[in-house]
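S.K.: Coordinates only, no sequence provided:
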C-alpha cells in the first residue's frame, strides 16, 4: 500500500516540480504566436483550450497501453512501480514535452521532419519509414482488437465489426480535428480517468494487501528485467508512439505555456493510470502467479473485465467494455491521422494536390494497408510494435538532446534518458522472440557496445558544441 501511494505521490510531485524545470530549460515563450493562429486552416490547425488538448493528448497516447501493458508488466512484480515512476518523470514526460514543443516551434511539423532538422536527412529518411510503419501497425492493431470484442458481445461478425471501426477511423482522419476528435475525446478522456480512479479507490478499500517494494519481492519472475520490462511497459513510462501524436495537439495550442499542462501533464496522467492497473494486477489475483494464469486464460481484456466487475459491480463491467472498445479506437484513429500527416509531408513535393483532394488521397494510401493488416491476429501485430516503439522514443530523445546542444541549453535532461533508451533498444532487438533471438549475455554485450559507440558520438557532439560556443565568444570579443 505504501509503495503504491508513494509512487502516485512521486508522479504528482514530478509534474509539480520537474515539469517546470523542463519548461524553463526549453524556454516556453507566450509572446510567440502558435501555429494554431499563424497557420490556421480549419482542418488540423485549430485553436483549442489547454484542458481539451490535455484530454485529447491523453487519449491519443493511451489507448489500452497503460492498462494492458501495465498488467503484463505487473508479472515482473513491484519493480514495475520503479520503472513507471522514474521512466515517466525523467524520460517519458520529457520525451512527450519536447516532441510537442519542438513541433510547436517548427510550425506544427511532424516527427520525421523534426528528426531531420537535428539528426540529418539520413535519419529523417529512416524515421519516416519507421514511424509510418509504426502508425499503420498501431492503427491496424487497434482496429482488430475492438472489432474482436464487438463481435464477441453483439450479433455482428468480425468482418462487419471491422468495417464499422475502420469507417470511423477514416472519418476521424479526414474531418477537421474539432468536428469529431475535439468534441468527443474530452468525454472519453473523462471516462478513462474515472475508470482508473474508481479502480484505484476500490482497490485501496477492498481489504486486499497491495504489495510493497522489498528486496524479497522486487522481481519474483525468471525473465530478465532489463530490457524486457522497459519494452513491456511503454505507455505509462516512455513510448515513441507519443512523438507521433504530440504534433496533432501542438497544432491546437493557444500559447506555449500550455505545453507543460498538455504534454507533460498527459504523460503523468498516463503514468498514474499504469500504476493503478499494475497494482490491481499484482493484488487482485494473489500475486504474479495468479495474474499469469488469468492472463493465459482470458487475456488482458478478460483480466480487465474480471477486475472491474469484481471491484465495481455492474458499473465496472460497463466501464471495462467501454475502456477495451473505446480506448484502442481513440488511439487507432489518431494513429491513422498522424500517418496521413506524415505521408503528406513526405510526398508534398511529389503530389501537387492541395486541400481535401490531398487529404483523401493520402488517407487512402495509408488506409488500405491498415485495413489489410487489421485482418491479421492482434497479438502478432502487437509483438512488432514494441521495439519499433521504443526505438522511435530513443530517436526522439536524441533529437531533443541535439536541439538543446545547438541552443546551448542544459542537454543532459534529454541526453541521459536517451542513452538509457539506446541501451534498451540495442539489447532488446537481439534478445527478443521477434528479434534475433540471441542468448541473453550476447544480446547484453551487443547492446552495451552499441550504447558505448553512441556515447562517444554524444561526447563528440558536446565537444563540437563547446568549440562553436568558444568561437562565438571570441568573435564577439
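M.R.: Sure, I can see it. No experiment lies behind these values; they were computed from the predicted model shown.
S.K.: contacts and neighbour counts: CA atoms only from here.
M.R.: Noted.
S.K.: Break down the stretch 51-200 of the chain into its strands, ranges please.
M.R.: Remark: no strands are assigned in the stretch 51-200 of the chain by DSSP state E, counting those that start in this stretch.
S.K.: Quick one: the helices in it, in order.
M.R.: Secondary structure of the stretch 51-200 of the chain (DSSP state H, counting those that start in this stretch): helices located at 70-73, 79-87, 93-105, 111-119, 121-153, 158-174, 181-204.
S.K.: Now do the buried residues in the fifth one.
M.R.: Along helix 121-153, these residues count as buried under the neighbour rule (16 or more other C-alpha atoms under 10 Å): 123-124, 127-128, 130-151.
S.K.: pull the longest helix from this protein.
M.R.: Looking only at the chain and at elements set by DSSP state H, the helix with the highest residue count is helix 288-347.
S.K.: So residue 436, which state does it fall into?
M.R.: In terms of secondary structure, residue 436 is coil; the call rests on DSSP: H, G, I helix; E, B strand; the rest coil.
S.K.: tally of neighbours for it?
M.R.: Here the number of neighbours of residue 436 (other C-alpha atoms under 10 Å) works out to 12.
S.K.: Put this next to the first one:
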C-alpha cells in the first residue's frame, strides 16, 4: 500500500513542480485567446476554468484510464511506475502542448498544428489519420454501451423493441449527431462537468473501499518487481501500449483543441490540460491498484483478474465497484460503463468535424455547413458500428500511442523554433517512438516478429527519429 501512496504523492507533486516547469517553458501570456477573439457561439465559446477542467477530463478519460489500467495490472504493481512517471513526463507534457499549440494557432485541430511545425506531408497524413481514428473511437464507444444497456434491460426482464442492440446503437448515434452539431456550451458545457465529477467520485469510492476492507491489500512494487503477466507477455512494450490513456494517449491531442477554443486566458492551460492529465493518472493509478488488490495474487496476478477481464470492460468495472462499494457502486458503475464512453464518443465525432472543417476550410457558423460534415461522419459511424467490434478495436492502442509520438515531435519542433528547451518533449517523443515501433514490429496484429528482432528495431528506429529531429535543428530557423 505504501507504493500506491508514494506514487499518488509523486503525481500530485508532478503537477505543481514539473507541470510548472513545462508551463514556464511554453511561457503563456496575456494575448487574446481564440475564444475571445473569434467567439462564434458554436465551437469558440468562453467557459469558466472549472468547467474547462471537468469537460477536458471527461473528454480524455472515458473508460481509458479504467480499463487500460486494470489490464496493465496483469503485469503487477510495476504498472504503477509507468502510470506515475508516464503521466508526469510524457502524458501531461503531451496534453499541455497539444492544447496550448492549438490555442496559439486559432484553436486549430491537431492535424493542422502538426502541419505547421512538421510540414505539409505530415499535415495530410495526420488529417487522414485523425479522422479515421476519431470515427473509430466514436463508433466503438457507441457499440459497447448499446450492448450493455440491452444486457441490463434483459436482466431486468424487459423485452420488446428497446431490448435490441440495433435500436440503442441508432439512439446513441442520434445523440452523437445532436451533440456534435449544436453549440459546445448547450450540452457538453452544461452536463459533462457533472459526469466528470461522477468519474472522480467513482475512483474515490473504489480506493476508499480498498483501504477500509482488510481483505484487500495493494501489493508493493519492491516486493513484486517482476513480470507477473499470466500469459508471459513482455513488459516492453506491451504494458506501455496497453495502459494507454492512463499514462499518455494521442487521442487526448484530438480533444485538447476543443477546450483550447474555450479558454479565456492562456494561463488556464496548466490547470486544464496538464491538470486533467494528472487527474486521469490518479484515476488510472486507483484502478490499477484495484486490479492488483481485489483479485487473487498467489502465483502472480492471474486467476481472478484475467478471468474478469475476459468478460469485457463492463463486467470488470461492475465487479470492482460491487466489491469495493457494494450497492452504491452499481449506480456509479453504470455511469462509468455507459455514460463515460458515450461522452468520449460524441466529442470524438465533434473533433472529427472540426478536423474536416479546418482541412477543407468550411466555415462552421452556419447550420448548413455543419450538416455537410455531420451527416457523412455519422453515416460512416453507423457503417463501422455494424462491423466486427474486435476488428475495429484491434489497432486502436497502437495508433493511439503513435499519434502521441507524432504530437510530441511536433511540440519539439515548436520549442526549437522558439529557441526554448526542446528536450522536455524530445525525450518523451524518443521514448514513445521506441515503444510504438517495438510494438509494431512484434505485436501479432502488426508484423508479429520475435522480440529478438523487435527490441533492437524499436531502439534503432527511435534513434533514427531523434537523429532526423537533431539534424533539422542544425538548419537556420525561418523568420515567422
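M.R.: Arrived safely, thanks for sending. In this text, all values refer to a predicted model and were calculated from it rather than measured experimentally.
S.K.: Quantify their similarity with the TM-score.
M.R.: Taking TM-score structural alignment, normalised by the length of the first structure as the basis, the two superposed chains have a TM-score of 0.95; 466 aligned residues with a C-alpha RMSD of 1.7 Å.
S.K.: on that earlier part again, distance from the helix or strand following the longest helix of the first structure to the second structure after superposition?
M.R.: Beyond helix 288-347 of the first structure on the C-terminal side, the first helix or strand identified by DSSP states H and E is helix 355-373. Helix 355-373 of the first structure, aligned to the second structure and superposed, deviates on average by 1.1 Å (mean C-alpha distance after the TM-score superposition for the first structure).
S.K.: quick one on the thing from earlier: would TSV of the helices of the stretch 51-200 of the first structure with distance to residue 404 of the first structure be doable?
M.R.: Output for the helices of the stretch 51-200 of the first structure, formatted as TSV (distance: least, C-alpha to C-alpha, whole Å):
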stretch	distance to residue 404 of the first structure
helix 70-73	32
helix 79-87	20
helix 93-105	10
helix 111-119	10
helix 121-153	18
helix 158-174	33
helix 181-204	32
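S.K.: which one of those helices lies closest to residue 324 of the first structure?
M.R.: Smallest distance to residue 324 of the first structure across the helices of the stretch 51-200 of the first structure (C-alpha to C-alpha): 6.8 Å, for helix 121-153.
S.K.: on that earlier part again, would you pull up how far the longest helix of the first structure lies from the middle of the chain?
M.R.: What separates the centre of helix 288-347 of the first structure from the centre of its chain is 14 Å, taken as C-alpha atoms, centre = their mean, to the nearest Å.
S.K.: which other helices and strands contact it?
M.R.: Under the contact definition 3 or more C-alpha pairs under 8 Å, 6 or more residues apart in numbering; DSSP states H and E, helix 288-347 of the first structure sits against helix 50-62, helix 121-153, helix 158-174, helix 181-204, helix 241-250, helix 265-284, helix 355-373.
S.K.: Of those, flag the one that's most buried.
M.R.: For those, the largest average neighbour count (mean count of other C-alpha atoms under 10 Å) is found in helix 241-250, namely a mean of 30.
S.K.: quick one: that one aligns where in the second structure?
M.R.: Using TM-score structural alignment, the residues of the second structure aligned to helix 241-250 of the first structure are 251-260.
S.K.: post-alignment, that stretch versus the first structure, mean distance?
M.R.: Mean deviation of stretch 251-260 of the second structure relative to the first structure after superposition (mean C-alpha distance after the TM-score superposition for the first structure): 0.3 Å.
S.K.: Pull the residues that contact that stretch.
M.R.: Here stretch 251-260 of the second structure makes contact (C-alpha atoms under 8 Å, 6 or more residues apart in numbering) with 34-35, 43, 52, 56, 59-60, 94-95, 98-100, 102-103, 107-110, 130, 134, 273, 347-348, 351, 400, 403-404, 407.
S.K.: try 7 Å this time
M.R.: Outside of stretch 251-260 of the second structure, the residues that reach it under the criterion C-alpha atoms under 7 Å, 6 or more residues apart in numbering are 52, 56, 59-60, 95, 98-100, 102-103, 107-110, 351, 400.
S.K.: Greatest separation within these: which pair is it?
M.R.: Largest separation among those by C-alpha to C-alpha: 52 and 400, giving 23.1 Å.
S.K.: can you tell me which residues contact residue 42 of the second structure?
M.R.: Residue 42 of the second structure sits next to 182, 183, 184, 365 when contact means C-alpha under 7 Å, 6+ apart.
S.K.: Pick the one among those residues closest to residue 286 of the second structure.
M.R.: Proximity to residue 286 of the second structure was ranked across the contacts of residue 42 of the second structure by C-alpha to C-alpha; first place goes to residue 184, at 30.6 Å.
S.K.: Just the buried positions in stretch 332-342 of the second structure, please.
M.R.: Using 16+ other C-alpha under 10 Å as the test for burial, stretch 332-342 of the second structure gives 332, 333, 334, 335, 336, 337, 338, 339, 340, 341, 342.
S.K.: before we move on, the earlier item: quick one, which of the helices of the stretch 51-200 of the first structure is nearest to residue 429 of the first structure?
M.R.: Nearest to residue 429 of the first structure among the helices of the stretch 51-200 of the first structure is helix 121-153 (14.7 Å), distances taken as C-alpha to C-alpha.
S.K.: residue range for that closest one in the second structure?
M.R.: Mapping helix 121-153 of the first structure onto the second structure (TM-score structural alignment) gives residues 120-152.
S.K.: Much appreciated, bye for now.
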